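Q: give me a model of this one.
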Amino acid sequence: MAAMSPPGIRAVLAGAGVAMMGEAKVVTAVLQLTKKPPSDVNLLYLGTATYDLASFRQKQTGAFADRGVSITTLDVACKTPAQAVVDDKIERADIILVSGGNTLFAVDRWRKAAMVEPLRRAMARGATLCGGSAGAGCWFDALHSDSMDPDWYRTIMLAGGGAAAEKAPGEASAAGEKREWDYIRVPGLGFLPGLLCPHHDRVQSNGVLRSTDFAGMLLRHPGETGLAIDHFAALVLYDGEYQVLSLPDKPGSLTSEGANEPGKGVPAVWIKSVAADGITIQETALPERGPLAALLHPARDIVEDSRVEVVRAANPSHDL
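A: Prediction:
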């Protein structure tokens, strides 16, 4: 189970990766947390969840490069680099940007590459953590994930198919085609407590609204507190506080009455838990600002999802 995060943690965690990491408001928020001029900032991009494909890297780092930020990569999706390379690149990073994509695969590869403790040290020293979708959820105990979607498997994407040839994470497939796969709870790094749901207000190619499926997941994992981030929202964490960053011209789930109605409101972040009756989901939209302790609650109990091993077998993380 995750311990409470260091009070000095700095992070910008968005509901979407490609759709958010190029937004000027998000880029500015990330750079402000470094407390350095952009020309002095070194951003380390971890594109493991999208198999280190150049197209995804450009989409998520281009706006930072345009501000004068130095971009470094650490590619581990296919080959395990030397430990000295891993340690050096992570140690020199002012920003660590994790791509969206297949979270289960990425976290498994990071463990194989002995990256977990170097990443934990980076968080502790104040490096800014950022990313959307997988790049937001990977830092938590676990997340509501589309890692079971075959379009996000390594062999398919490296061949130029699947998500590599389609839309960004959190967007339905072309022509409304419905595909047969389920969301699953996948383990993250455990640096932050909670079960995180990205793309909370979106329907993906399986035709299932993530908000609805997340409620069912919480009922199966009632010992965990849920955090749900709309596609066009983000959590900014700094100095023991949080701020909800929302793009006001984009759709979201929070109505003017405070209800959760995806597509009918503004982008928001929700905290969710199972009520004492065991069948009711309690959900509250986070205020714009507040103490970090209000949203990070260590789990009372963690139950792993047995389907994770099925996905690992279908999308293995061994070296190529």
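
Q: only C-alpha atoms from now on, for both contacts and neighbour counts.
A: Noted.

Q: helix or strand: which one has residue 311?
A: Assigned by DSSP states H and E, residue 311 falls within helix 308-314.

Q: kindly apply the preceding question to residue 8 instead.
A: Short version: residue 8 belongs to no helix or strand, going by DSSP H and E.

Q: tally up the residues packed near it, please.
A: By the measure other C-alpha atoms under 10 Å, the count of residues near residue 8 is 16.

Q: can you tell me the closest non-neighbouring residue to it?
A: residue 239 (5.0 Å; C-alpha to C-alpha, 6 or more residues apart in numbering).

Q: to compare with the earlier structure, here is another sequence to fold:
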Amino acid sequence: MDAPSAVSISESTAFRGTIVALGGGGFSVSETGESAIDDELVRMAARRIRGGAEDEAGAQSGFGASVGLPNVCFVPTASGDSRDYIERFEATFEARARTHVLSLFGQSPWDYQDPAMLLDMDLIYVGGGSTANLLSLWRRHGVDQRMREAAAGGTILAGISAGANCWFAASSTDSFGPLAPLNDGLGFLRGSACPHFHGEPGRKESFREWIAQGRLPGPGIAIDDHAAVVYVDGAATSVMVESAGAQAFVVDTGGRLHNLDEQGPVASVSQDG
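A: Sure, this is the predicted structure:
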């Protein structure tokens, strides 16, 4: 890795709210459905409904059972509303949250719902799949605007892979087959994103090259599987990791790589290995 240097991650003046971008991992790939990052997301949602206050019973349960369960909505657009994916989400979260699904395909038994439902959620969790398809359908149905409104109201936005890419101005995606730049993101977060940074062949090399060539805007955020970057009001504030060796990085406009933890604290929500 190149020698570190100061990298600015400027705060966006347009977006307000909390976004958690997962490079990979979570319940999507866990054989048991267990994920320390997902656990922390539920805790964040539970703290939201308590107004940020920790009470003794909530601290003991870990999920704020004393004041009710958080409303968590899964948005599986990128996978074409995969039934298996939705059922996996429900099995993972139903014991610790009130689960909801926003199905733009009208997938039975969830059926189509007005995206305005997102405004009533404590946590919105966007699944992986095709970033390009997600962006197209969200814009057609007005989901992008509802996401922005929900975040401004305090709802936590989170997502994995395509569900992480979508928040940025641009990203590295395999939506069209081979990895390619996509300069068509929502722009809630500036710069570009690359999930699965060390987990899939070609991700690291292509992302750094595209930013250096100006084909993707910098700075870039590169996130390993089992790592997540937390953003507050457009600025990266911390990194969560649930597996030994998982990291997140900044790629500057010259294509140079820097540990993101040089910019803020790393929270090891669980450490194995």
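
Q: next up, the contacts around the residue nearest to residue 8 of structure 1.
A: 7-10 (C-alpha atoms under 8 Å, 6 or more residues apart in numbering).

Q: drop anything exposed from those residues.
A: 8-10 (16 or more other C-alpha atoms under 10 Å).

Q: okay, those in CSV with distance to residue 210 of structure 1 next?
A: What follows is these, written out as CSV (distance: C-alpha to C-alpha, whole Å):
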residue, distance to residue 210 of structure 1
8, 31
9, 28
10, 27
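
Q: re earlier: so the helix holding residue 311 of structure 1 matches what in structure 2?
A: Residue correspondence for helix 308-314 of structure 1 in structure 2, counting by TM-score structural alignment: none.

Q: sorry, back to before: could the contacts of residue 239 of structure 1 be laid out in TSV, adding distance to residue 26 of structure 1?
A: Below are the contacts of residue 239 of structure 1 laid out as TSV (distance: C-alpha to C-alpha, whole Å):
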residue	distance to residue 26 of structure 1
7	22
8	20
9	17
10	14
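
Q: residue 262 of structure 1: what's it in contact with?
A: Contacts for residue 262 of structure 1 (C-alpha under 8 Å, 6+ apart) come out as 201-202, 211, 252-254.

Q: any idea which of the residues you listed is closest to residue 67 of structure 1?
A: Of all these, residue 252 has the smallest distance to residue 67 of structure 1: 28.2 Å, by C-alpha to C-alpha.

Q: helices of structure 1, start to end?
A: 18-21, 24-34, 54-66, 83-91, 103-112, 116-125, 134-137, 154-158, 210-220, 308-314 (DSSP state H).

Q: so which of the ones you listed is the most packed in?
A: helix 134-137 (a mean of 32; mean count of other C-alpha atoms under 10 Å).

Q: in structure 2, which residues correspond to it?
A: So helix 134-137 of structure 1 sits over residues 162-165 in structure 2, by TM-score structural alignment.

Q: that stretch vs structure 1, average offset?
A: Superposed on structure 1, stretch 162-165 of structure 2 shows a mean distance of 1.0 Å to its aligned residues (mean C-alpha distance after the TM-score superposition for structure 1).

Q: residues in contact with that stretch?
A: 20-23, 78, 125-131, 134, 158, 171-173, 185, 192-195.

Q: please compute how far stretch 132-148 of structure 2 lies from its chain's middle.
A: Centroid separation for stretch 132-148 of structure 2 versus its chain: 15 Å, with C-alpha atoms, centre = their mean, to the nearest Å.

Q: correction: stretch 10-28 of structure 1
A: Counting by C-alpha atoms, centre = their mean, stretch 10-28 of structure 1 comes out at 11 Å from the chain centroid.

Q: endpoints of that stretch, how far apart?
A: The first residue of stretch 10-28 of structure 1 is 14 Å away from its last residue (C-alpha to C-alpha, to the nearest Å).

Q: map residue 81 of structure 2 onto structure 1.
A: That one, residue 81 of structure 2, aligns with residue 52 by TM-score structural alignment.

Q: then residue 190 of structure 2?
A: So, by TM-score structural alignment, residue 190 of structure 2 is matched to residue 193.

Q: re the thing from before, could you report the separation of the residue nearest to residue 8 of structure 1 from residue 33 of structure 1?
A: 10 Å.

Q: which residues are in contact with both of those two?
A: Shared contacts of residue 239 of structure 1 and residue 33, counting by C-alpha under 8 Å, 6+ apart, come down to residue 10.
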